[in-house]
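J.: just need the structure, nothing else, for what follows:
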Amino acid sequence: DEEWLIPRERVVDGGPGRDGIPAIDNPIFLRADRVGGSARKLVVGYRAGLEVKAMPHDILDWHEIVNDTLDGEPVALTYCPLTGSALLWKSSTTARNPTFGVSGLLYNSNLIPYDRETDSHWLQMLVQSVEGPRAGDVPEVLPVVETTLGTWREMYPDSQLLTRQTGYDRDYDEYPYRTYRTDDNLLFDVDPLDTRMQIKTRVLGVWVGDAARAYRIDDFGSGITVHNDTIGDVPIVVAGSAQKNLAVAFGRTLPDGTVLSFEPASAPLPAIVTDGEGNTWDVFGEAIDGTRLTERLPLVDSHIAFWFAWWAFHPDSEIAGE
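T.: From the prediction side, this is the model:
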């Protein structure tokens, strides 16, 4: 019997079976300002160097994994519609087949991809392989920015947007889980379950070691709201906008030891925060103005998810503002 690093009895079959939800292996992109769609719909964006890409939730809802390349390196955008979580992983550069597929298995409602090289299973929100030859391995996570398509187009009009030319016949205007995003129902058991807020509330979760905190997206203002915060003993900054459905987190301690403090940037997005030295930083944590031009803020472990899922994986999490 295969050895799992998580309780095997709580790994459930989601129904469609292995590859029943087909990953996209040959993504086709068009310039973002040339692709239609509601300005309010959500996208997941990422970049490396001059390469800037985004993937709409309404496509990810049907496919969950997109195998792509970024700056010449294989990456996998993993998205779980049941937990509302998107993470971008660097794939193995040594594997003959560095791609991932959808296993059809779930743990706490969360996606379990498998890698096609070793057949190992990975648990998305644990950010770790939990079964197989790679068990215990942790993928390198790359930063993503989730926001509305309208906001993304304003920030990066000439970026590449994933198109509906996926090779599959799906009704991408139709959400496959009906009222799931807004109701109080779960399709699978989740333990522990916390109901201090509506369970599908979208939060930005940030964790440092065992310390974790959740920031409700709806608690950010219509403009940019900035929190200079500390998690564990690590100074972080969290910035976001409820209106733009946007929230990002970075470390505040630079490699030279400087600890910065931030306020909302006066320049338009993608500029998001300005520090006490007068540098302005963008949504990916890169300095775009000031003496630290092109420097980067340290990454911290963070991603957006539904509240119930965040709590299930981080049951000691604090809630910002409480």
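J.: going forward, measure contacts between C-alpha atoms and count neighbours the same way
T.: Noted.
J.: so what's residue 38 up against?
T.: Counting by CA atoms under 8 Å, 6 or more residues apart in numbering, residue 38 touches 149-150.
J.: doesn't it belong to a helix?
T.: No - counting by DSSP: H, G, I helix; E, B strand; the rest coil, residue 38 is not found in a helix; it is coil.
J.: and the closest residue to residue 264 other than its chain neighbours, what element?
T.: In this structure, residue 264 finds its nearest non-sequential neighbour in residue 273, 4.6 Å apart by CA to CA, 6 or more residues apart in numbering. Using DSSP states H and E, residue 273 sits within strand 271-275.
J.: compare with the first, here's sequence two:
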Amino acid sequence: MKTTNALPKDAIASIDDPIFTTTYFRDSDDVIVLDGDPARAYPLRILSYHGVVNDTVDGRTLTFGVSGKLADDALVMDDRETDSEWRQPSGDCLAGRTLTTLPSTTTTCGEFRAAHPEGVVLEPLPGNSEGGARPSGQAYDMEPYSRYREDDEFGLYGMRGDGERRTWDRTDLDAKTLVLGITHDGDAVGYPLPQVEAAGGVVTDTVGGRDVVVVVGDGELHAFEDPGTSWTLTDGELTGDGAVWDPRTGESDDGRQLHRVPARTLFAFAWQDDHGAGAFYGPNPSSNV
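T.: Predicted coordinates:
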């Protein structure tokens, strides 16, 4: 693993005392949602700039900051209790431990509000808010990230023009194909969005002995525990076992609920860096020609 120093330690400020609100300035912004009482939404606009939000959901034992280092182009976090370093995409500690992935989903802030009327949204840091030095839409400008996503280059070089230019030899996937990665009991499978769409928008599989169903909902990938049903996705509706299910939430029209599987959404190159060329769902997953 190649580790480089990209920035001074804590040059990117983590959010250590998050404040939540029932209002947010842009309903079209994407957010990561954690279920709870109340449900919480973390805008990607804020997460992209701070890298880390330290929040208490089900008990917290470590507090993380941004180390300023990259490991194979992945952000390295460090915790303030043990001074250990962790790769952000996988949650793996460079000393051998692994963080637990919580079930979450990505949607827009507006859709979050509609689904969770009592839900709360992470506030920008003071000074980056509407009442601070600059409006949030300016202080948390997403243009650099949108530009990076659209460009063919990837890694540190693709973001800043620093370091070595990376190459990508696969022909079955682009480096920046969105992948939903699931790990369980020593097994790891990444589900690329185009492959799931090509399979009709829904696939069933087994990861480390866990049966899963991966489905496309509003252009995003979602994964749930599969109860053994035969699934079909038609016009955005997931049907199975005599019911219609929302592919984004796993809720059925007769009151049942699928259990969401802990998973990570990331680029194909980042998933391959962590798990190798063969850790993808689809035909010829290790094809490099």
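J.: TM-score for these two?
T.: Once superposed, the chains reach a TM-score of 0.76 (TM-score structural alignment, normalised by the length of structure 2), with 265 aligned residues with a CA RMSD of 3.4 Å.
J.: average offset between the helix or strand following the strand holding residue 273 of structure 1 and structure 2?
T.: Moving toward the C-terminus from strand 271-275 of structure 1, the next helix or strand (DSSP H and E) is strand 280-282. On superposition with structure 2, the mean distance recorded for strand 280-282 of structure 1 (mean CA distance after the TM-score superposition for structure 1) is 6.5 Å.
J.: packing partners for the very next helix or strand once past strand 280-282 of structure 1?
T.: The helix or strand immediately downstream of strand 280-282 of structure 1 is strand 287-289, counting by DSSP H and E. Here strand 287-289 of structure 1 touches strand 280-282, going by 3 or more CA pairs under 8 Å, 6 or more residues apart in numbering; DSSP states H and E.
J.: who's in contact with residue 272 of structure 2?
T.: Here residue 272 of structure 2 is in contact with residue 279 (criterion: CA under 8 Å, 6+ apart).
J.: can you tell me how far the counterpart of residue 252 of structure 1 in structure 2 is from residue 260 of structure 2?
T.: Aligning on TM-score structural alignment places residue 252 of structure 1 opposite residue 226 in structure 2. Residue 226 of structure 2 sits 10 Å away from residue 260 of structure 2, going by CA to CA, to the nearest Å.
J.: repeat for residue 241 of structure 2
T.: For residue 241 of structure 2 relative to residue 260 of structure 2 (CA to CA), the value is 18 Å.
J.: so between these two, which is more surrounded?
T.: residue 260 (20 against 11; other CA atoms under 10 Å).
J.: quick check: closest non-adjacent residue to that one.
T.: Leaving aside its chain neighbours, residue 260 of structure 2 sits nearest to residue 224 (4.2 Å; criterion: CA to CA, 6+ apart).
J.: my guess is that neighbour meets residue 212, correct?
T.: Yes - using CA atoms under 8 Å, residue 224 of structure 2 is in contact with residue 212, at 5.6 Å.
J.: any common contacting residues for these two?
T.: Listed as contacting both residue 224 of structure 2 and residue 212 by CA under 8 Å, 6+ apart are residue 261.
J.: who touches residue 86 of structure 1 in this structure?
T.: Contacts of residue 86 of structure 1 by CA under 8 Å, 6+ apart are 44, 77-80, 144, 303-305.
J.: try 7 Å this time
T.: Residues near residue 86 of structure 1 by CA atoms under 7 Å, 6 or more residues apart in numbering: 78-80.
J.: pretty sure it sits in a strand.
T.: Yes - secondary structure of residue 86 of structure 1 (three-state DSSP): part of a strand.
J.: gap between it and residue 303 of structure 1?
T.: Distance, residue 86 of structure 1 to residue 303 of structure 1, by CA to CA: 7 Å.
J.: about what we covered before: report the separation between the residue nearest to residue 260 of structure 2 and residue 105 of structure 2.
T.: The value you get for residue 224 of structure 2 to residue 105 of structure 2, if CA to CA is used, is 11 Å.
J.: same thing with residue 278 of structure 2?
T.: 25 Å.
J.: residue 126 of structure 2 too?
T.: 27 Å.
J.: these two: which is more packed in?
T.: Between residue 126 of structure 2 and residue 105, counted using other CA under 10 Å, the more crowded position is residue 105 (22 against 12).
J.: residue in structure 1 matching the more buried one?
T.: Alignment note (TM-score structural alignment): residue 105 of structure 2 maps to residue 145 of structure 1.
J.: quick one: which helix or strand includes the nearest residue to its match once chain neighbours are set aside?
T.: With sequence-adjacent residues excluded and distances taken as CA to CA, 6+ apart, residue 145 of structure 1 is closest to residue 45, at 5.0 Å. Residue 45 of structure 1 is part of strand 42-48 when elements are defined by DSSP H and E.
J.: where does the next helix or strand after that strand end up in structure 2?
T.: Using DSSP H and E, the helix or strand that follows strand 42-48 of structure 1 in sequence is strand 51-56. Mapped onto structure 2 using TM-score structural alignment, strand 51-56 of structure 1 covers residues 38-43.
J.: the matching stretch: how far from the chain's middle?
T.: Counting by CA atoms, centre = their mean, to the nearest Å, stretch 38-43 of structure 2 is centred 14 Å from the centre of its parent chain.
J.: same check, this time on stretch 149-167 of structure 1
T.: Relative to its chain's centre, stretch 149-167 of structure 1 lies at 16 Å (CA atoms, centre = their mean).
J.: so what corresponds to residue 193 of structure 2 in structure 1?
T.: Alignment note (TM-score structural alignment): residue 193 of structure 2 maps to residue 216 of structure 1.
J.: check whether that match really touches residue 202, as I assumed.
T.: Yes - assessed by CA atoms under 7 Å, residue 216 of structure 1 is found in contact with residue 202 at 6.2 Å.
J.: common neighbours of those two, please.
T.: With CA under 7 Å, 6+ apart, residue 216 of structure 1 and residue 202 have no common neighbours.
J.: residue 270 of structure 2 maps to what in structure 1?
T.: Using TM-score structural alignment as the criterion, residue 270 of structure 2 maps onto residue 309 of structure 1.
J.: ok so, going back, average offset between the host helix or strand of the residue nearest to residue 260 of structure 2 and structure 1?
T.: Secondary-structure assignment from DSSP H and E places residue 224 of structure 2 in strand 220-225. Its aligned residues in structure 1 lie a mean 1.7 Å from strand 220-225 of structure 2 after superposition (mean CA distance after the TM-score superposition for structure 1).
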